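*Asks:* here is my input; please provide its structure:
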Amino acid sequence: MEKRIINPWKWQDARNYVQATEVKNLASTLYVSGQTAIDANGVSSKEDMRSQMSQALDNLEKVIQEADYKCEDIVRLNIYTTSSEELFNNFDVFQNWIIKHGIKQTSTVLEVKVLFETLKVEFEATVVK
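*Replies:* Next up, the predicted model:
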């Protein structure tokens, strides 16, 4: 697989995403449903945004690894949140996870009115290999 990052500017680097990613000669693609802070028993978290972000990213990582893919090969990672303000006040959780895995993803953040039950954030990914 070949990945080419397209960044006409430098400002997005501080925000840990890229403007576009071209992928050629890939073997397969994994489309991951939105992952949230739901535990192994299917119980939605009632914790704060920071805790939910951490648990949702752990869940995303688990699904990707279970499918025999690598987090570093995420090419698109969309974020849905019930509060952009809370999300960005805790954005270091997301940025540290991105840096830890060396991910260079395209990304969109959308504030939505509601997520399932008590959930505050959801991560949806596309992964290639």
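*Asks:* from here on, contacts and neighbour counts on C-alpha atoms
*Replies:* Noted.
*Asks:* where along this protein do the strands fall?
*Replies:* 2-6, 20-24, 29-35, 74-81, 109-111, 121-128 (DSSP state E).
*Asks:* could you dump the ones you listed into JSON lines and include mean neighbour count and distance to residue 53?
*Replies:* As requested, the strands of the chain are arranged in JSON lines below (neighbours: other C-alpha atoms under 10 Å; distance: least, C-alpha to C-alpha, whole Å):
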{"stretch": "strand 2-6", "mean neighbour count": "13", "distance to residue 53": "26"}
{"stretch": "strand 20-24", "mean neighbour count": "14", "distance to residue 53": "24"}
{"stretch": "strand 29-35", "mean neighbour count": "16", "distance to residue 53": "10"}
{"stretch": "strand 74-81", "mean neighbour count": "21", "distance to residue 53": "10"}
{"stretch": "strand 109-111", "mean neighbour count": "14", "distance to residue 53": "14"}
{"stretch": "strand 121-128", "mean neighbour count": "22", "distance to residue 53": "6"}
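*Asks:* how about this one, so we can line them up?
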Amino acid sequence: MQKNTTDPWEWGKYTNSVQAVEIKEPQGTLYCSGQVAIDANGQPVASDMKTQLELTIQNLEHLIGEAGYEPGGIVRLNVYTTSTQEFFTICVPTYQAWIQKHGIKQATSMLEVKGLFGGLTVELEATVVR
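*Replies:* Okay, here's the model as predicted:
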């Protein structure tokens, strides 16, 4: 796989994403359903948003690994949250650390939604390539 990113604006270097990702000759593409803070029994973990994000990331990493992919192959990451203000205030350090840990360079959309399943506050939806 060859991965090329495009981010033509100067301000782009300060974001947690790039404006476009091009993949040439992928060996596979994994489209992940939105992952949330659900425990091993399928029950929502309704705690603070930061704790939910940490469990959501763990669940997404587990899903990606079980499918034989790696988090570094994420090329599209959609973030759904019930409060963008709370996400940027509380969750950005955790989110940025995770992105940097895996060297992820992804196209991203963030949407504030009215609600999520089970009173949850954050959901991550990814497309992964290898």
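*Asks:* now stretch 114-129 of structure 1, how far from the centre of its chain.
*Replies:* 7 Å (C-alpha atoms, centre = their mean, to the nearest Å).
*Asks:* can you check stretch 42-60 of structure 1 too?
*Replies:* Centroid separation between stretch 42-60 of structure 1 and its chain, computed with C-alpha atoms, centre = their mean, is 13 Å.
*Asks:* circling back: go through the strands of structure 1 and name the closest to residue 68 of structure 1.
*Replies:* Of all the strands of structure 1, it is strand 29-35 that lies closest to residue 68 of structure 1, at 9.7 Å by C-alpha to C-alpha.
*Asks:* give me the neighbour count for the residue nearest to residue 54 of structure 2 when sequence neighbours are not counted.
*Replies:* Spatially, and ignoring its direct neighbours in sequence, residue 54 of structure 2 is nearest to residue 94 (7.5 Å; C-alpha to C-alpha, 6 or more residues apart in numbering). Residue 94 of structure 2 has 14 neighbours, counted by other C-alpha atoms under 10 Å.
*Asks:* distance of residue 94 of structure 2 relative to residue 24 of structure 2?
*Replies:* Using C-alpha to C-alpha, to the nearest Å, one obtains 30 Å as the distance from residue 94 of structure 2 to residue 24 of structure 2.
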